[in-house]
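Asks: A predicted structure for the sequence below; I have some questions about it.
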Amino acid sequence: MTNYKLGLDFAKQLDDQDQLSDFRQQFHIPKDKNGKDLIYFCGNSLGLQPKITKTYIDQELQDWANLGVEGHTEGKNPWLHYHEFLTDTMANIVGAKPIEVVVMNSLTANLHFMMVSFYQPTPKRYKILIEGDAFPSDKYAVESQLRHHGYDDKDGLILWKARKGEELANYDDLETILNEHGDEIALVMIGGVNYYTGQFFDLKRITDLGHKHGCVVGFDCAHGAGNVQLNLNDSGADFAVWCTYKYLNSGPGSLSGAFVHERHANNKDLNRFTGWWSHNKKTRFRMRDEFDQLPGAEGWQLSNPPILSMAAIRASLDVIKEAGFDKLCEKSKLLTGYFEFLINQLNNKDIKIITPSDPNQRGCQLSIQVKNADKSLYDKLTNAGVITDWREPDVIRCAPIPLYNSFQDVYNMVERLKQLL
């Protein structure tokens, strides 16, 4: 839809037509000191808590209290295979097959575990390609992998940078890099959605380019999972990782997801770190058997699942499943398009949106660049009851989340921004 209109009445009309509007009532919305709902546009950093999360965690606390160790097999949701309760819905959200997905560990830990298997440098092919403005943790992780294998972390790192005076990465430049250095690059590791600009990369295009030059390709989808249609299986990527505490609303520091493409599912020759939870489930508790690796993404697990964190993930996934992820993505495009329309109508020379205007090249995040920024506008927005996210040097990141944000949220946020400008 492109026929957006100004005025509060139009925002109310969109909310009235929104079939997902009731899902807002399923979340705890932070309030100001007067008890009024804050406008929360920070789900790209930490998603809000579903009201059912406490019930899901309480169930496991009760089983622990009443059953002790027997909760592993006798609990309402037996802990022994609790991670399996998450697999199907998570696979649907990231566009994968169940055998390709597992929830385990934390985000950067999973990135390292994937690189143990998929970054296999040789003296001639050892470099790693990442985007120029990658999330810092990704940059630190790949640099440490280079050092771990005995390579210089500056010489071994190739950056896919935006052109001078531009914010967004250009695919022609990526192709040029691979044409010139492809035979030196062992791994292409890109953030599926750039944390700063909100640019949603074409995962299949990048994967095809990388594979054409003999590179392994992986993605950090922390800002993509639960936000956009990743279609990981169709992309052909070798691996991907993501967190669950942003768009998947699982709570601060919660567990991560990992994807390993099905073509690697039964490859036992892939180097990897192992633990007893990647061992054959049927013989896992014999203890003294030789290691017998599970197929698929489960074969990268090390430890038994942390139940309380998984219970929170399960609660959120059940809400998303009820809403329907395809429907959420449809609303996201409408909501973000409306947000973009209202920002552009401000016609203010001091701010501009650096996120792609093409809805297929972004999720729900809009990154608003502030001219001569000193963070004061962000601080004023916060004081006006709008929770956003400041990223140095000059960007306010705003994410209207389709699960719990309304069109009136968007309208009211822009009205407050207009007053501050």
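Replies: Noted; the coordinates are in hand. Numbering: from 1, shown residues only.

Asks: contacts, neighbours, all on C-alpha from now
Replies: Noted.

Asks: Please name the residues that touch residue 410.
Replies: Counting by CA atoms under 8 Å, 6 or more residues apart in numbering, residue 410 touches 335, 338, 339, 400.

Asks: same thing with residue 302?
Replies: Residue 302 touches 273, 274, 275, 276, 277, 278, counting by CA under 8 Å, 6+ apart.

Asks: how much space is there between the first one and residue 329?
Replies: Just to be clear, that refers to residue 273. To residue 329, residue 273 is 36 Å away according to CA to CA, to the nearest Å.

Asks: between those two, which one's more packed in?
Replies: More neighbours surround residue 329 than the other of residue 273 and residue 329, with 20 against 14 (other CA atoms under 10 Å).

Asks: measure the nearest residue to that one once chain neighbours are set aside to residue 213 for me?
Replies: The spatially closest residue to residue 329, leaving aside those adjacent along the chain, is residue 228, at 6.5 Å (CA to CA, 6 or more residues apart in numbering). With distances taken as CA to CA, residue 228 is found 27 Å from residue 213.

Asks: The two - which one has more neighbours?
Replies: Legend: neighbour count by other CA under 10 Å for residue 228 and residue 213, higher for residue 228 (28 against 16).

Asks: you'd agree that one is up against residue 365?
Replies: No. The pair residue 228 / residue 365 is not scored as a contact, 10.5 Å apart, by CA atoms under 8 Å.

Asks: returning to that earlier point: Validate this expectation: the residue nearest to residue 329 resides in a strand.
Replies: No. Per DSSP: H, G, I helix; E, B strand; the rest coil, residue 228 lies outside any strand segment and is coil.

Asks: A further structure is provided below for comparison with the first:
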Amino acid sequence: MTVDNSTDTASSASLAIRSSKPVYPENAATKDYAASLDASDPLKDFRSKFIIPSKANINSKKLAKPGLSPEPCIYFCGNSLGLQPKAMAKYMEAHLDTWSSIAVCGHFTDLEGSPLKQWQLLAEQAAASMCKIVGGNPEEVTPMGTLTMNLHLLLASFYKPTEKKHKILLDWKAFPSDHFAIESHIAWHDLDPKNSMVLIGPKEGEYEISTERILSYIDQHAAETAVLLLPGIQYYTGQLFDIAKITEYAQSRDIIVGWDLAHAYANVDLKLHDWNVDFAAWCTYKYGNAGPGAMGGIFVHEKHGKVDYSEGEDSPKFRHRLTGWYGGDRSVRFKMDNKFKPIPGAGGFQLSNPSVVDLASLCATLSVFDETSMAELRNKSIKLTAYLEYLLLKDTTDETRQFQIITPSDPHARGAQLSLLLKPGLLHKVSERLQNAGIVCDKREPGVIRVAPTPLYNTYTEVWMFVEQLKGALNG
């Protein structure tokens, strides 16, 4: 494993043109001003489509205890687990009604009044909505498996090391599961991760990895690199990478490019097809709100999903992958002749009959996304996060501030999350204060709080209330 800390080809000051910050009025740090932003929010009605836990229940650790205060908690943890859409119960009930009323016939029968298609077509139903979230064509996207499983399957198809090109470039602080998956694929090919894994890290003492720095790693290792696999958004710092530019640059060096979109899916506006991304995988339980451990999804660019029948129907040519019967075309799926005829596109990477419970859950949350667009959600998210940043920094200086925002200040280089690195010894104190106030955030030892106001259900007033509690904890 190689960790390269070579000097950037350009200074950090010249890495990008920073977007201008919004200009706030004198009363911007008041609750009344935050409420005025909520009143004019065009997406404000989406909040009512979600079930928000009460402050009392968050702290009671009991299931919906009667008599507790109905005041909702402030939930800034959509980067770990999104809230439950109210549509979830309707969709799950529809699935159970199908199962109880027509049993096995549910695979092939569309029931009148159900929001769900027949079970055999549910993956396609979900893909038709999901593809709009990631910017792919419907045939380039399919819901399946879970994130790490999908990364394994995609690496099995796209990582083809040779004696010369065997390296995989990845993030220095990759989510452990990604790191383990990459490490295991290298070892599977009898290669040594110490030689074939290259971790792309920031400059010493920094957290943000500039695009130019990533490109310099690509230049340095291009001759030996087979795959570049990066997170669309870095889970720890919240940095959004320039997916389009990095993809194009790496591919020009004959490198396959994949993206882990766990923190980018349903968070930022993606254009995977237009950006010519080779493959991608994501989970759906964070900003996607499909439920804990929910079914993930994959993207395979159409250029890799083609099926060539030029040598006859019995001899299709297609990109090698680990195959299963559900990746076979429905027209021949039940012939049971053991002749694999893959579905063109990402659907051909499916393995087994998918869980209808998972697909029903996924279709429920996608029905909410179908009512808006990622462009609209992203627009609100940028404003919501900018307001959070403004309140956090107001009336403070680098010398007086007891935290550092390690997420990029450029709104277009981050998603909904700001990561706050607290001074040593403050994490427990601050976390306890927030918990007691009914504010749910994610913490990462030894000192980071990840704050993620989500545009579908969070408000500017909640942002204001959070900052009041945080500063009270820091100054108390």
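Replies: Here it is on my side, so go on. Since this is a predicted model, take the numbers as computed values, not measurements.

Asks: of the contacts of residue 302 of the first structure, buried ones?
Replies: Buried members of the contacts of residue 302 of the first structure, scored by 16 or more other CA atoms under 10 Å, are 274, 276, 277, 278.

Asks: can you map out the helices along the stretch 1-150 of the second structure?
Replies: 31-39, 55-60, 87-102, 122-134, 147-158 (DSSP state H, counting those that start in this stretch).

Asks: deepest of these, which one?
Replies: Comparing the helices of the stretch 1-150 of the second structure by mean neighbour count (mean count of other CA atoms under 10 Å), helix 122-134 ranks first with a mean of 23.

Asks: still on that earlier bit, aligned partner of the residue nearest to residue 329 of the first structure in the second structure?
Replies: Counting by TM-score structural alignment, residue 228 of the first structure corresponds to residue 268 in the second structure.

Asks: Then residue 353 of the first structure?
Replies: Aligned by TM-score structural alignment, residue 353 of the first structure pairs with residue 405 of the second structure.

Asks: what residues are up against residue 157 of the first structure?
Replies: 127, 128, 129, 130, 143.

Asks: hang on, I meant residue 196 of the first structure
Replies: Per CA under 8 Å, 6+ apart, neighbours of residue 196 of the first structure: 133, 367, 391, 395, 397.

Asks: Doesn't it lie inside a strand?
Replies: No. Counting by three-state DSSP, residue 196 of the first structure is not part of a strand but coil.

Asks: All the helices of the stretch 301-421 of the first structure, in order from the start?
Replies: Residue ranges of the helices in the stretch 301-421 of the first structure, as given by DSSP H, counting those that start in this stretch, are 307-323, 325-345, 376-383, 407-420.

Asks: where's residue 302 of the first structure relative to residue 103 of the first structure, distance?
Replies: Taking CA to CA, one finds residue 302 of the first structure at 11 Å from residue 103 of the first structure.

Asks: Tell me how many other residues crowd residue 193 of the first structure.
Replies: Count around residue 193 of the first structure with other CA under 10 Å applied: 28.

Asks: Among the buried ones among the contacts of residue 302 of the first structure, give me the pair with the biggest separation.
Replies: 274 and 277 (8.1 Å; CA to CA).

Asks: Spit out the residues that contact the two alike.
Replies: Both residue 274 of the first structure and residue 277 are contacted by 299, 301, 302, under the criterion CA under 8 Å, 6+ apart.

Asks: Please produce JSON lines containing the residues you listed, extended by distance to residue 93 of the first structure.
Replies: JSON lines is the format used below for these (distance: CA to CA, whole Å):
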{"residue": "299", "distance to residue 93 of the first structure": "21"}
{"residue": "301", "distance to residue 93 of the first structure": "20"}
{"residue": "302", "distance to residue 93 of the first structure": "24"}
